[in-house]
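Novice: no sequence for this one, just the structure:
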């Protein structure tokens, strides 16, 4: 069949079925000159390997998108990452964002919460509420989502080592609202492998961390079916200094490791793979970023079909969230960051993202102010409603440059994955420091190119001006730590200590055996055991990870 005939067949089967479930936003899409914009443009001439390499949106190999109608059906989820100070302060920010048109929540947790420490721990001193919201127990989670209906809002939580505990808290809060676990939707990042290579908020050794992750997969498959159980993250790999190729390669290699671990734990690939999600960075080189997203989709589809023999097309879909690149933001001339974020957001949309966070202009200096957050959200809304780029799926397909970059990224990223396979897989390669060394070398080369003026950063090494010290920045007050400690002490004084002790003892026993840990963590959370208490039980059983130093 010709490409035109295949397109017609796609329209009459895949698209028709999709439209019956989810109509498009409007009856027709036209430019400002009243020119029709098709749902999906395709060549009307011979195009070598079109079906194998490109295909149509919603069909293998998903190069052109995971949904047949893409943003003609509905826009990507505008999910601004937010959280700071106390749960009450963050709750106010979430309600503000939802009232401004945000369509999903994305929770930032402070470092103690990420690392499994309560706010009154010595290790938490000076960090409480600083880079995210402090959550010590179910009591904080109840305040965090007060007045926010969890059956109507999807929530993404950027949490890894303590992901099982925060997910349990979320489930418990939903139940208190009268919402069953089967009704809630969202994502936990839950990607520990990238922590070992790029970010550092790990607690337990890799083997034990992988057990917790696969326990979450199994539990959610049966109890929380709408939940995305992992967001395999290239974002932090890129923030650490990797190239676009390395971001794709190392992220997909981690994905392979998680799928391997789940299969070895007894799960069928098509039982859990449809709930896997990914999280990518978006940088300034617009066309390379578009090609990166397209290449990653195609590669994952092939990996799942050929390597893991997945049968369900949903298992082959790489669905991803995008965040614009924090590491590209500059303290100098911070308003320039608005333009950077716009380019990065546009790349994510042209690349087919499912949800998007746009960074604020002042994040190189401090937590973003409400004005800056509003501009960041409006950036997405202008792209969605005014630019026209959402009116046709994969609008840059067929560009000689974009297709060439897509092919080159796939080729080079595949070569990296083959090297990682030869080392024994992602976990073994991380233990040897392979990915860490590659990222460090890439970051060093990039920094040297800036210092030598080979790479221009506007306002930093070219087009500089004398600037006043910034004003009106958002700062988390030191009183936050004191109030958080006081609230924690009050909660501990009101709970049933015998019940807490019993649930923690049961969790320790489960950790020493082979039972799924999630029911035991959920019981502990419901007894108002703290995040630190639960994490400490697992520390005692599993031990802690020591970093592989790479020079």
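Specialist: Arrived safely. Quantities reported herein were computed from a predicted structural model and do not represent experimental measurements.
Novice: only C-alpha atoms for contact and neighbour calcs from this point on.
Specialist: Will do.
Novice: now for residue 478, how many residues are close by?
Specialist: 14 (other CA atoms under 10 Å).
Novice: for residue 43, same thing?
Specialist: Residue 43 - counted by other CA under 10 Å - has 12 other residues nearby.
Novice: kindly report the same for residue 281.
Specialist: The burial count for residue 281: 26, using other CA under 10 Å.
Novice: am I right that it is in contact with residue 325?
Specialist: Yes. Residue 281 is within contact range of residue 325, at 5.8 Å (criterion: CA atoms under 8 Å).
Novice: if I look at these two, which residues touch both of them?
Specialist: residue 239 (CA atoms under 8 Å, 6 or more residues apart in numbering).
Novice: show me what the top strand by length along the chain is packed against.
Specialist: Assignment by DSSP state E gives strand 276-282 as the longest strand of the chain. Applying 3 or more CA pairs under 8 Å, 6 or more residues apart in numbering; DSSP states H and E, we find strand 276-282 packed against strand 230-233, helix 235-239, strand 320-324, helix 336-350.
Novice: try 6 Å this time
Specialist: Applying 3 or more CA pairs under 6 Å, 6 or more residues apart in numbering; DSSP states H and E, we find strand 276-282 packed against strand 230-233, strand 320-324.
Novice: and these as TSV, adding distance to residue 337 and mean neighbour count?
Specialist: Below are the helices and strands packed on strand 276-282 laid out as TSV (distance: least, CA to CA, whole Å; neighbours: other CA atoms under 10 Å):
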stretch	distance to residue 337	mean neighbour count
strand 230-233	23	27
strand 320-324	11	25
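Novice: of all those strands, which one is nearest residue 412?
Specialist: Proximity to residue 412 (CA to CA) singles out strand 230-233 among the helices and strands packed on strand 276-282, at 18.9 Å.
Novice: if I look at the closest residue to residue 265 other than its chain neighbours, how far off is residue 207?
Specialist: Ranked by CA to CA, 6 or more residues apart in numbering and with sequence neighbours excluded, the top spatial neighbour of residue 265 is residue 214, at 7.1 Å. When CA to CA, to the nearest Å is the yardstick, residue 214 and residue 207 sit 11 Å from each other.
Novice: who has more neighbours, these two?
Specialist: residue 214 (25 against 11).
Novice: want to compare, so here's the second one:
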């Protein structure tokens, strides 16, 4: 037994004496508040945590130093002492004109990066005048039909200085092409553009549903984006592999890690099979996670995800470039945790969640607004959400040192346990033939559904307290001003779309769409012909319909 093991064993014996003596004596008079203490993911929490020998003896392997493998303690040596995370506020509604005004407002208030929300027709690849778009134009995000809309959306926003994140998946190639084209019109070459496209189609089949094409062609589009951006748009993150929507659907923290990294494995495999080299594209892979209210579990989740990802990239894929091993991620506070009851409570929830993200070492953060359980946020509520980030950055003191929770016996045990459970989930996915096969078998969806059901039951039966919902409720209905999308949105968008179609060169559009079809039938990279079609003012719907004519369309009921 090593000296460390002897010391740890001595501490454990002391804890046992403490439990049998002072604790037992006190419990006889004053029982603890609950029979079972668990995390938000139903993980058992012990009364007290003591040091473990492995954490000390295997420090370099398990923790290391910030900016060094295995990156448990962060991807940058100085973290927030050098630069704060990018403060983004997810926004987009109605037409490009209204959304542009909101972006300008947010930049004036101190946000340091844009995050674009698109409406459902844009996300799935339908124009605003398509019957499939009826009732949805501009409702949950901004409507983008053509390059003309993207030009308006980004008017006056310097793309050489602002990083833009776009939550777009099935149609990511088209919207990225539009972004590149707007940069060209601003005089910003592609190599100077910074930002992220979500481009994570697998989680759409799992948890969100904004897919258009079957998995095979969708993965081809993703690998084509990897290849194109590696050469032409090197500073753009080509994918943001999302655990957020998996968590929003009801997964546990360990499932969020495991399923997200299993998605990442599938994307890396796809790119390798397409002939790309891992160290050429892996440095531009990024991730997107949720932050919920169990502060310590969430902070530990991010640390565990970083360590496990670094090991996967090094040992499974043979990546050598340190940047290929770094799990860099954006965080959004938990939308599913927001309540319509007592909406002011959401400000407190978001503060805790944002703090967990910062303590866990996020590179980018969106804080939800208090009214998002009921509607799109008002300017007032989104400002409070942004101020929450600024208060944490400038006033809380948590950014003064790197990885301030490191060494906490509780946090290190949570980190270890989450890593082990997440790795076990990945092995289950591998045993089922990989992530696409596991999705097609319904395995992933079933696991998430079961976790969501257990969590819901714990609220319904009162085991888990949600303040203002099942305890500390009030009789007064909330009084809050809600934001409403203008009723004129659809007509104004249709008028603009008609104008674009009337003014463009029809022959050029037809030739560009024919080139997209030819590329889709063959094996050449799809990004150049899509970019040419965008420059000709072909619409999102026209380009996606052309691709669907070759690829087919995915339907969960028939696949």
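Specialist: Alright, I've got the coordinates. For clarity, every value in this text was computed on a predicted model and none was experimentally measured.
Novice: now tabulate the helices and strands packed on strand 276-282 of structure 1 in CSV and tack on distance to residue 426 of structure 1.
Specialist: Listed next are those as CSV, based on distance: least, CA to CA, whole Å:
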stretch, distance to residue 426 of structure 1
strand 230-233, 13
strand 320-324, 20
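Novice: what span of structure 2 is the longest strand of structure 1 aligned with?
Specialist: Aligning strand 276-282 of structure 1 against structure 2 (TM-score structural alignment) gives residues 285-291.
Novice: chain center to the matching stretch: distance?
Specialist: Mean-position distance between stretch 285-291 of structure 2 and its chain equals 4 Å (CA atoms, centre = their mean, to the nearest Å).
Novice: who touches that stretch?
Specialist: 237, 239-244, 328-334, 353 (CA atoms under 6 Å, 6 or more residues apart in numbering).
Novice: let's see that with 8 Å instead.
Specialist: The contact list for stretch 285-291 of structure 2, computed with CA under 8 Å, 6+ apart, reads 196, 237-245, 247-248, 256, 298, 327-334, 353-354, 356-357.
Novice: for the stretch 1-150 of structure 1, which segments count as strands?
Specialist: Under the criterion DSSP state E, counting those that start in this stretch, the stretch 1-150 of structure 1 contains strands at 77-78, 81-82, 105-108.
Novice: repeat for the stretch 351-500 of structure 1
Specialist: Using DSSP E, counting those that start in this stretch, strands in the stretch 351-500 of structure 1 cover 355-357.
Novice: ok, back up a step: mean shift between the match of strand 276-282 of structure 1 and structure 1?
Specialist: Averaged over the aligned pairs, stretch 285-291 of structure 2 sits 0.2 Å from structure 1 after superposition, using mean CA distance after the TM-score superposition for structure 1.
Novice: name the SS class of residue 523 of structure 1, please.
Specialist: helix (DSSP: H, G, I helix; E, B strand; the rest coil).
Novice: not counting sequence-adjacent ones, nearest residue to the aligned partner of it in structure 2?
Specialist: Taking TM-score structural alignment, residue 523 of structure 1 has residue 532 as its aligned residue in structure 2. Spatial nearest neighbour of residue 532 of structure 2, excluding adjacent residues (CA to CA, 6+ apart): residue 512 at 6.3 Å.
Novice: would you mind finding the match for that neighbour in structure 1?
Specialist: Matched to structure 1 by TM-score structural alignment, residue 512 of structure 2 sits across from residue 503.
Novice: its match is in what secondary structure piece?
Specialist: Using DSSP states H and E, residue 503 of structure 1 falls within helix 497-512.
Novice: got the buried residues for that helix?
Specialist: Residues of helix 497-512 of structure 1 classed as buried by neighbour count (16 or more other CA atoms under 10 Å): 499, 500, 503, 504, 507, 508, 509, 510, 511.
Novice: what's the answer for stretch 230-249 of structure 2, then?
Specialist: 230, 233-249.
Novice: against structure 1, where does that stretch fall?
Specialist: Counting by TM-score structural alignment, stretch 230-249 of structure 2 corresponds to 221-240 in structure 1.
Novice: kindly report the same for stretch 122-131 of structure 2.
Specialist: With TM-score structural alignment applied, stretch 122-131 of structure 2 matches the range 113-122 in structure 1.
Novice: the stretch 301-450 of structure 2: helices as residue ranges?
Specialist: Secondary structure of the stretch 301-450 of structure 2 (DSSP state H, counting those that start in this stretch): helices at 345-359, 379-395, 409-431, 435-440, 443-460.
Novice: and the corresponding residue of structure 1 for residue 424 of structure 2, how close does it get to residue 292 of structure 1?
Specialist: For residue 424 of structure 2, the aligned position in structure 1 is residue 415, judged by TM-score structural alignment. Using CA to CA, residue 415 of structure 1 is found at 15 Å from residue 292 of structure 1.
Novice: between those two, who's got more neighbours?
Specialist: residue 292 (28 against 13).
Novice: so what does that one match up with in structure 2?
Specialist: By TM-score structural alignment, residue 292 of structure 1 lines up with residue 301.
Novice: now do the contacts for that match.
Specialist: 253, 254, 257, 360, 414, 415, 418.
Novice: how about the residues you listed, which pair is most distant?
Specialist: 254 and 360 (14.9 Å).
Novice: which one's more surrounded, these two?
Specialist: More crowded of residue 254 of structure 2 and residue 360, by other CA under 10 Å: residue 360, with 29 against 25.
Novice: any idea how far stretch 139-151 of structure 2 is from the middle of the chain?
Specialist: For stretch 139-151 of structure 2, the distance to the chain centre is 22 Å (CA atoms, centre = their mean).
Novice: quick check: end-to-end length of that stretch?
Specialist: 20 Å.
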